[in-house]
Each structure stands twice: as C-alpha cells, then as structure tokens.
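Chemist: how would this look folded up:
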Amino acid sequence: MQLKSVAVAVVFALSLTACSTVNKIVYRIDVPQGNYLEASKVSQVKVGMNAQQVQYLLGTPVLVDPFSNNTWYYVFLNQKAYETPEQHTFVVNFDSRGIVTSADLDKPLPDVEKPEVNNAVINATEGQSKSWWQFWK
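Modeler: Reported below is the predicted structural model:
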C-alpha cells in the first residue's frame, strides 16, 4: 500500500514538472546569418572604390539586384538566445563602370572592439598535491 502511494506521488510530481510553464530552460545558441558586418570594415567602404575592393572588404553580397547588377545588398541577421533578432542591411550602389556611388547602412552596427572574456579561473589547484583519483588533472 505504501509503495502505491509513493508511486502515485512520483508520477503526479513528474507530470506536473512536464507541464511546467517556466520559459527559457532550454539553452539556445546565438544564430548569426548572412554577411557578418563589422563597423570597422563597413566604415572603410568609400565612394570611388571599385566592386573588387568592396568584395575584398565585405565578401560576396547576399543579394545582387536582379534587374541591374549595380546594387549589392549585405544583410546581417543576428539572434542571441531568446532576444529579438537584429537585422542590419548595408546597400552599396555602383555606376555602370563598377565604381561605388553610394553606400548606406540602415542602422548603426555595435562596436565589437573588446569581446566579452570569461575570466574564470580554470585551474585553481596549481601548486597543491594531487589526489590519486585526480590523475587526469
């Protein structure tokens, strides 16, 4: 009789946790898509450059205007975990000779001069004697 009540309690508890309303338990990775745009590279694109120079700086565009090859679109979409995705679009217009006439960025890019560094101490047992069961350290 005791075993039945314990089993029922365990099943009830597990069923409640399975229907949990707690959000954001599952880990979601950052998903960058398109051309990775850096503020330092985008600022180097100037009027008067040719198409090869722009492609060297930024890579192949995501979209080339299908009606005229004079407009290139560089699209960068970044979604971090459960945050709303951020999209940046950089449009480069060329003249008939392949020279940049204008370059427009829809919104400013974040500066990534110093990336976040995890300064956690990994090996805190330096100089201490190791135990026989910690041979892998």
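
Chemist: Could you use CA atoms for every contact and neighbour count after this?
Modeler: Fine.

Chemist: end-to-end on stretch 61-71?
Modeler: End-to-end span of stretch 61-71 (CA to CA, to the nearest Å): 10 Å.

Chemist: hang on, I meant stretch 72-92
Modeler: 5 Å.

Chemist: Repeat that for stretch 26-44.
Modeler: Terminal residues of stretch 26-44 are spaced 40 Å apart (CA to CA).

Chemist: which SSE is the spatially closest residue to T71 that is not a sequence neighbour in?
Modeler: In space, and not counting its chain neighbours, T71 is closest to N93: 4.5 Å by CA to CA, 6 or more residues apart in numbering. Here N93 sits within strand 86-94, counting by DSSP states H and E.

Chemist: picking up where we left off before, OK, contacts around the residue nearest to T71?
Modeler: Neighbour list for N93: N70, T71, W72, V100, T101, S102, A103 [criterion: CA atoms under 8 Å, 6 or more residues apart in numbering].

Chemist: another one to check against the first:
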Amino acid sequence: MQIKSIMTALILALSATGCSTVSKVVYRIDVPQGNYLEAGTVSQLQAGMTRQQVQYLLGTPVLQNPFEQHTWYYVFLQQKGYETPQQHMLVINFNPQGLVSDFKLDKPLTEDEKQIINNSIISAPPQPAASWWQFWK
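Modeler: Presented below is the predicted three-dimensional model:
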C-alpha cells in the first residue's frame, strides 16, 4: 500500500516537471528597444545635415554626452522570440557649426520586405469628375 502511494506521487511529480523541460513552448514576443533604425532612413543620412534634419529623420538620440554636445548615439536592440538579441549603434558627429561631419553604423541593417512595402508611396487612380445629378454613371 505504501509503495503504491509512493509510486503515484513519483509519477505525478515527474509528469508535472516533465512539461517544464520542453524548451520553446512558451511564446515570447519581439522586444524592440531604443531608436528603431531602418536601412532606408539611415541611407538618407548625409554629411552636412543640420541637427534638426537628423532629429526629424531618426528621432531624438538615446544618448548624448552632457560634456560634449557634438556626438549623438542612436542605439537599437531587437530581441526576437528565442533568437539572440541584435544590437545596432549609430554614432553621429557634428562639427562646431552644428552640421553632420561624419557618422558610423557598427553593423549593416537588414532590409525587411515589410519595410519596403510600408515605405512605398501608394497612389489611387484619378477619379473622373462627375456632377451631383449624374450619380447613376
């Protein structure tokens, strides 16, 4: 009788812990952090742009050195589900006049098909002008 209860408790304990050993059962969401950097917007960055133009294009920087105002840091960290996180860092240097002197991206950005579709311009065909009394046409 005692062996039956021990075996039942042992089987119950093993079946309860057996589910936790299976990896990738729990869904993990994609977690982007920092400034979202796209290859299309980074390619528009040029030397000679003003600070306002850079901020309009890429947003406010994540890091600014309080002792030196001539360097902006844009950091983007992407954690997709169970994959290893990917971090990209864009460093923009300004000259004393406030224009971009140089910029450096540590790793190339991947171009997604969704980004290409979302950044395309969609135009509707022109509609012929109709009068209000010609609604049946």
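
Chemist: Drop the TM-score for these two in here.
Modeler: TM-score of the superposed chains, computed with TM-score structural alignment, normalised by the length of structure 1, equals 0.73; 112 aligned residues with a CA RMSD of 2.1 Å.

Chemist: The residue nearest to T71 of structure 1 and S68 of structure 1, how far apart?
Modeler: Noted for N93 of structure 1: a distance of 10 Å to S68 of structure 1, by CA to CA.

Chemist: before we move on, what about S20 of structure 1?
Modeler: As judged by CA to CA, S20 of structure 1 and S68 of structure 1 stand 53 Å apart.

Chemist: Would you map the strands across structure 1?
Modeler: In structure 1, the strands defined using DSSP state E lie at 31-34, 63-64, 71-79, 86-94, 100-105.

Chemist: So what touches the shortest one?
Modeler: By that I understand strand 63-64 of structure 1. Outside strand 63-64 of structure 1, the residues that reach it (CA under 8 Å, 6+ apart) are N70, T71, W72, Y73, Y74.

Chemist: Number of residues surrounding the fourth one?
Modeler: Spelled out, it's Y73 of structure 1. Using other CA atoms under 10 Å, Y73 of structure 1 is surrounded by 19 other residues.

Chemist: Same question for R28 of structure 1.
Modeler: Residues contacting R28 of structure 1 under the criterion other CA under 10 Å number 11.

Chemist: what lines up against it once you look at structure 2?
Modeler: Counting by TM-score structural alignment, R28 of structure 1 corresponds to R28 in structure 2.

Chemist: Just give me the residue closest to the centre of structure 1.
Modeler: Most central in structure 1 under CA atoms, centre = their mean is P32, positioned 3.7 Å from the mean C-alpha point.

Chemist: Would you confirm that Y82 of structure 1 contacts N23?
Modeler: No: checked against CA atoms under 8 Å, the pair Y82 of structure 1 and N23 is beyond contact range at 9.8 Å.

Chemist: Neighbour count: those two, which is higher?
Modeler: Taking neighbours as other CA under 10 Å, Y82 of structure 1 and N23 compare with Y82 leading, 12 against 7.

Chemist: mind checking how far the more buried one is from P115 of structure 1?
Modeler: In terms of CA to CA, Y82 of structure 1 sits 20 Å off from P115 of structure 1.

Chemist: and the longest helix for structure 1?
Modeler: helix 2-18 (DSSP state H).

Chemist: count of neighbours near the closest residue to P110 of structure 1 other than its chain neighbours?
Modeler: Excluding the flanking residues, the one nearest P110 of structure 1 by CA to CA, 6+ apart is A39, at 7.1 Å. Look at A39 of structure 1: counted by other CA under 10 Å, it has 14 neighbours.

Chemist: who's in contact with K107 of structure 2?
Modeler: H88, M89.

Chemist: sorry, that was for Q79 of structure 1
Modeler: So Q79 of structure 1 contacts D30, V31, P32, P85, E86 (CA under 8 Å, 6+ apart).

Chemist: Name all residues that make contact with the second one.
Modeler: Just to be clear, that refers to V31 of structure 1. For V31 of structure 1, the contact set (CA under 8 Å, 6+ apart) comprises N78, Q79, K80, A81.

Chemist: In structure 2, what residue corresponds to the first one?
Modeler: N78 of structure 1 maps onto Q78 of structure 2 when the alignment is built from TM-score structural alignment.
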